[in-house]
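S.K.: sequence unknown, structure follows:
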């Protein structure tokens, strides 16, 4: 398995099939035998970032991070529990001094990796990324006049440079566009821009003021804004289906959630969790309750993971729209 984990993408279909068979096996165990294991993890290596987007509070959070030894030790622990997929995120994960060593250790264990990045450091790391990641997710919130006031001057230009380079190297990539109060009524312009640069976007809406890392509640969409955005996206999806990556059904699911007061039925804390830079684990970024790293390591990990299930559920979760459709969340 270690040899196979060094086969460069995209020529490692055999390894991917073996890994996916492990995922399917664990899903069967979960749904039939109710065996809870951390199958998919969003791992934030750092809260630090070289951008300061209005809707994101990560750069303003505490910058305490695990040491190299503790970081790799926690990775080993999760791998032993059956971890199959890690979505590496931040902040900007490429800033982490342990980024490459973390990636290499995960790959040695046959774990599939997705990279979430703002794109600024992608060009300098393109060869490493091509070798070790099955997909890269780049954040871009629209054309410069929409994106840059939210994410920073020339950030759209730099993200586009990264996307162009990913295309050149034939690296599978995915573009996410966050819709906030500032951009909610520019949907048509944003979709036109994605068509102009020949890159389909996947759309995420800032739903909730209770996000654990939220810095600016002014960017939160009100229900009336959300419904308007969803109606616009659904209409544009019909007009140009390949320009918008989200399935039409995805928007229907989100719209139903906005109009409902029911709690979201979620798999977070059952087959999914989030790891913070300091090693704390949480159900997901929307849930404020955490299990501290010290407690995770002192107790049996499975005990801490099981405890996540007792934490609160959310309303109007955009990730849940993907899960209900059997899609990989962004």
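M.R.: Looks like it came in fine. Worth saying up front: this structure is predicted, and the values here are computed from it rather than measured.

S.K.: C-alpha from now on. contacts and neighbour counts both.
M.R.: Noted.

S.K.: tell me which stretches of the stretch 51-200 of the chain form helices.
M.R.: For the stretch 51-200 of the chain, helices defined by DSSP state H, counting those that start in this stretch occupy the ranges 68-80, 99-108, 126-132, 144-151, 155-168, 187-196.

S.K.: list the buried residues in the second one.
M.R.: Meaning helix 99-108. Going by neighbour count (16 or more other C-alpha atoms under 10 Å), the buried part of helix 99-108 is 100, 102-104, 106-107.

S.K.: can you tell me what sits against the longest helix belonging to the chain?
M.R.: The longest helix of the chain (DSSP state H) is helix 13-33. Outside of helix 13-33, the residues within contact range by C-alpha atoms under 8 Å, 6 or more residues apart in numbering are 4-5, 35-37, 39, 84, 110-112, 271.

S.K.: what is the burial count for residue 14?
M.R.: When neighbours are counted by other C-alpha atoms under 10 Å, residue 14 registers 11.

S.K.: which parts of the protein are strands?
M.R.: Defined through DSSP state E, the strands belonging to the chain, from first to last, are 40-44, 85-89, 112-117, 135-139, 173-179, 201-205, 272-275, 281-282, 290-291.

S.K.: then this one, side by side with the first:
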């Protein structure tokens, strides 16, 4: 007997379709932000020693002002809005802010330390339309560097497993003074046991710059990669960015901060990212498509050793957009030297639908019909160029 789909399953597939449309639209046009981080609350209930993104005194941004900023981001065509801080769960009207994001059909996510989560609070996040939540856990037991520990948060994780209707990612960290690097492996294993997505990050300095991994940290990182089951995007990110960062090597890439990625501080100014506040520092209401297009190709001197993964991940979409075949080969390299690229099935399928033939041969009727149906499903419009490119 076929069981009726659950609310959680229905929302899971709805999220995947919205995410697919987001990726397809990001690949078709470069003239809008893919992701914006917006800060409703600089204050935090913790004081992690390595963090420079909080204070203990700031009042929350007014709800009316937050709704106005969300409207402005929607007009710019923003596809994902992440609420972070400080600690966003301290904002008294976070649910209303999330509902406002979803009212524009924008993907709504939050980054939280998790301390304030309860079953009732998680249910409210469900009702508000939250689609993704990330918690970064720094150690197994709290210490002088960080209180974001598995010991304190494990019950919160169990509540998320039981009650959450949204995607959940647990991020473990290495480097930057973390006393017990082996804790990152314990945290990853616990997150996998609960069925959550997992990532591992390299802690940056106060300029967002690289602090390379050493001996035991490197061994733990390699063990995590061998055990975890990364999502498609995380797997590609590991291949393109993270492996170099863990070895202290620079990455060659074009940073899209200020264009495809925006960071809006509590004062309503647009910055490159949380680690480069002050550039360009333009009020959101004055930010235009011309600013987006200018910053798309502006060289950022901090880029080679940057560890801000959100900006990296957005840039991956533009790499595919600008040079799809070469970028996909770099993101999913051959398993053996000289072998074929290791494309996952979904990448192979989308490549066969959207990418032009490598020999320049015009697609046949069946291919054109399949591409047309796929574009309609993703809400895209044809242009006179490849479906992955827009009219520049």
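M.R.: Alright, I've got the coordinates. Note that the structure is a prediction, hence the values are computed from the model and not measured.

S.K.: got a TM-score for the pair?
M.R.: Here the TM-score of the superposed chains, computed with TM-score structural alignment, normalised by the length of the first structure as the reference length, equals 0.76; 300 aligned residues with a C-alpha RMSD of 3.5 Å.

S.K.: before we move on, the earlier item: in JSON lines: the helices of the stretch 51-200 of the first structure, plus distance to residue 91 of the first structure.
M.R.: Shown next, in JSON lines, are those (distance: least, C-alpha to C-alpha, whole Å):
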{"stretch": "helix 68-80", "distance to residue 91 of the first structure": "16"}
{"stretch": "helix 99-108", "distance to residue 91 of the first structure": "12"}
{"stretch": "helix 126-132", "distance to residue 91 of the first structure": "18"}
{"stretch": "helix 144-151", "distance to residue 91 of the first structure": "13"}
{"stretch": "helix 155-168", "distance to residue 91 of the first structure": "15"}
{"stretch": "helix 187-196", "distance to residue 91 of the first structure": "24"}
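
S.K.: separation between the spatially most central residue of the second structure and residue 80 of the second structure?
M.R.: In the second structure, the C-alpha nearest the mean C-alpha coordinate belongs to residue 310, at 4.8 Å (C-alpha atoms, centre = their mean). Distance check for residue 310 of the second structure against residue 80 of the second structure: by C-alpha to C-alpha, to the nearest Å, it reads 11 Å.

S.K.: again, but for residue 307 of the second structure
M.R.: 20 Å.

S.K.: could you do residue 264 of the second structure as well?
M.R.: With distances taken as C-alpha to C-alpha, residue 264 of the second structure is found 13 Å from residue 80 of the second structure.

S.K.: find the residues that touch each one of those two.
M.R.: When contacts are counted by C-alpha under 8 Å, 6+ apart, residue 264 of the second structure and residue 80 are jointly contacted by residue 36.

S.K.: of the two, who's got more company?
M.R.: A side-by-side neighbour count of residue 264 of the second structure and residue 80, using other C-alpha under 10 Å, places residue 264 first with 26 against 23.

S.K.: tell me the counterpart of the more buried one in the first structure.
M.R.: With TM-score structural alignment as the criterion, residue 264 of the second structure lines up with residue 275 in the first structure.

S.K.: residue 203 of the second structure: neighbouring residues, count only.
M.R.: Residues lying near residue 203 of the second structure (other C-alpha under 10 Å) number 24.

S.K.: same thing with residue 38 of the first structure?
M.R.: When neighbours are counted by other C-alpha under 10 Å, residue 38 of the first structure comes out with 24.

S.K.: so what does it match up with in the second structure?
M.R.: Aligned by TM-score structural alignment, residue 38 of the first structure pairs with residue 33 of the second structure.

S.K.: quick check: that match touching residue 263?
M.R.: No. Counting by C-alpha atoms under 8 Å, residue 33 of the second structure stays clear of residue 263, with 10.6 Å between them.

S.K.: select only the buried ones of the contacts of helix 13-33 of the first structure in PyMOL?
M.R.: Here is the PyMOL command that picks out the buried ones among the contacts of helix 13-33 of the first structure, judged by 16+ other C-alpha under 10 Å:
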select buried, resi 5+36+37+39+84+110+111+112+271
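
S.K.: closest to residue 177 of the first structure out of the contacts of helix 13-33 of the first structure?
M.R.: residue 112 (23.4 Å; C-alpha to C-alpha).

S.K.: hang on, the earlier thing: now do the closest residue to the match of residue 38 of the first structure other than its chain neighbours against residue 102 of the second structure, distance only.
M.R.: Closest residue to residue 33 of the second structure in three dimensions, ignoring its sequence neighbours and counting by C-alpha to C-alpha, 6 or more residues apart in numbering: residue 260, at 4.0 Å. Plainly put, residue 260 of the second structure is 20 Å away from residue 102 of the second structure if you go by C-alpha to C-alpha.

S.K.: for residue 162 of the second structure, same thing?
M.R.: For residue 162 of the second structure, the distance to residue 102 of the second structure equals 23 Å [C-alpha to C-alpha].
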